[in-house]
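[1] Output the structure for:
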Amino acid sequence: MRAFVAVETGEDVRQKIAALEQGLPAGIRQVEAANLHMTLAFLGEIDETKAELVKDALEGISAVPFEVKCRGVGVFPSMSFVRVVWVGALSEGLRHLHAQIGSALEPLGFKKEEFSPHITIGIPKSRVDLHPFVRAHEDDDFGSFVVDRLILKKSTLTPAGPVYENVHVKRLG
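    Take a look at the predicted model:
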């Protein structure tokens, strides 16, 4: 299965981002509101045995619930070559949780990755000038949500976009 570890946004944040997505320029595939999340570790293709080891590793993580503030819009990797349109996420708790996940998964053969906290809201289907959109929303406030669980998700790619399924939920606290 194609898998990743994520946290889900709260409903208020999801609604604000969904409203923002309505203004995305043509040529950008929007992430469905129900699919909005923040990836903390992309695992790629893993088998059931590895998935069980990942579940055990996640259960060993010790963290209390914390708040994440969502603010601003940007792109990766650059304005001249956009692959992802995102809403920013601010939280020291998020950085600590990401570090713990990296340490827990490293013994299973996963590399520790750099972390730029964000929620993907769109993927370009074609070359689009996003300067006006980003400038107009770079300081927007999308509210905050509480992270109280980690989720191991399975991703199935379809022509209509990815379909996500929760494989395991680890409650924080």
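[2] From now on I want contacts and neighbour counts done on CA atoms only, so please keep to that.
    Will do.
[3] Starting from the longest helix belonging to the chain, tell me the next helix or strand along the chain.
    Determined from DSSP state H, the single longest helix within the chain is helix 92-105. Downstream of helix 92-105, the next assigned helix or strand under DSSP states H and E is strand 118-124.
[4] which residues touch the following helix or strand past that following strand?
    For strand 118-124, the succeeding helix or strand toward the C-terminus, using DSSP H and E, is helix 131-137. Here helix 131-137 makes contact (CA atoms under 8 Å, 6 or more residues apart in numbering) with Leu24, Pro25, Gly72, Val73, Gly74, Met79.
[5] Helix 131-137: how far from the chain's middle?
    21 Å (CA atoms, centre = their mean, to the nearest Å).
[6] Which positions in the helix or strand following that helix come out as buried?
    Proceeding N to C from helix 131-137, the next assigned helix or strand is strand 141-147, under DSSP H and E. For strand 141-147, a neighbour-count test (16 or more other CA atoms under 10 Å) marks Asp141, Phe142, Gly143, Ser144, Phe145, Val147 as buried.
[7] To check against the first, give me the structure of this:
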Amino acid sequence: MRLFLALECLGFDARPLERELGAQPAGSYHVTLAFLGERSDAAAVVKAAAPACTGRLPLALEYRGLDAFHSPRAARVAWVGVRGTGLAELARALRGATASQDRPFVGHVTLARFRPPRDLRELVQRHGDADCGSGSVTRVTLFRSTLRRGGA
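    The predicted structure follows:
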């Protein structure tokens, strides 16, 4: 099963952006801290991750600004940025503890995926500083994802 460690997005509200983007269901919003890929050792992941969380929670998060991966001109993913003191350090600690993928951490909440890519330049320009709320998180959750044709 595909596993990842993430924070649930308490206080996140992107309803105006959701309508314009055709976003995913709100219940699935999260901030991925460490993507583990195909793993069958969920219990071992939880055991390894626990010490990395010690003293790093709770975290106050702020959700702000629409952007896109790979670029706003040819967006495959629309996302809202996530900021919080200690967020990057928590991600780094979890990635080190769980031998997860080694991509640079970009704090974000995925709103929508596009295949084929979509031009979001106008939306990103209009909502580049959109305030999507704030909240405090107290725990890291181990999620399982299922890969579908359009992405996870």
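[8] how about the residue mapped onto Pro117 of structure 1 from structure 2, what does it touch?
    Superposed on structure 2 with TM-score structural alignment, Pro117 of structure 1 falls opposite Gly107. The neighbours of Gly107 of structure 2, taking CA under 8 Å, 6+ apart as the test, are Val31, Thr32, Leu33, Gly81, Val82, Arg83, Leu87, Ala88.
[9] For Gly107 of structure 2, give its distance to Val124 of structure 2.
    Per CA to CA, to the nearest Å, Gly107 of structure 2 is found 17 Å from Val124 of structure 2.
[10] ditto for Val140 of structure 2
    Taking CA to CA, one finds Val140 of structure 2 at 29 Å from Val124 of structure 2.
[11] One more: Pro16 of structure 2?
    13 Å.
[12] Kindly report the same for Ala75 of structure 2.
    10 Å.
[13] what's the overlap in contacts for the two?
    Ala68.
[14] Show me which of these two is the more surrounded one.
    Using other CA atoms under 10 Å, the more surrounded residue of Ala75 of structure 2 and Val124 is Ala75, with 22 against 19.
[15] so what corresponds to Asp119 of structure 2 in structure 1?
    By TM-score structural alignment, Asp119 of structure 2 lines up with Asp129.
[16] List the contacts of Gly86 of structure 2.
    Contacts of Gly86 of structure 2 by CA under 8 Å, 6+ apart are Arg56, Leu59.
[17] what's the counterpart of it in structure 1?
    By TM-score structural alignment, Gly86 of structure 2 lines up with Gly93.
[18] And the residue nearest the centre of structure 2?
    Nearest to the geometric centre of structure 2 sits Val31, at 2.8 Å (CA atoms, centre = their mean).
[19] what angle separates the helix or strand harbouring it from helix 87-98?
    Under the criterion of DSSP H and E, Val31 of structure 2 resides in strand 30-38. Strand 30-38 of structure 2 runs at 20 degrees relative to helix 87-98, counting by axes from the mean of the first three to the mean of the last three CA atoms, to 10 degrees.
[20] residues in contact with the helix or strand that strand 30-38 of structure 2 is followed by?
    Following strand 30-38 of structure 2 in sequence order, the next helix or strand is helix 42-53 (DSSP H and E). Applying CA under 8 Å, 6+ apart, the contact partners of helix 42-53 of structure 2 are Leu3, Leu90, Ala93, Leu94, Ala97, Thr98, Val140, Leu142.
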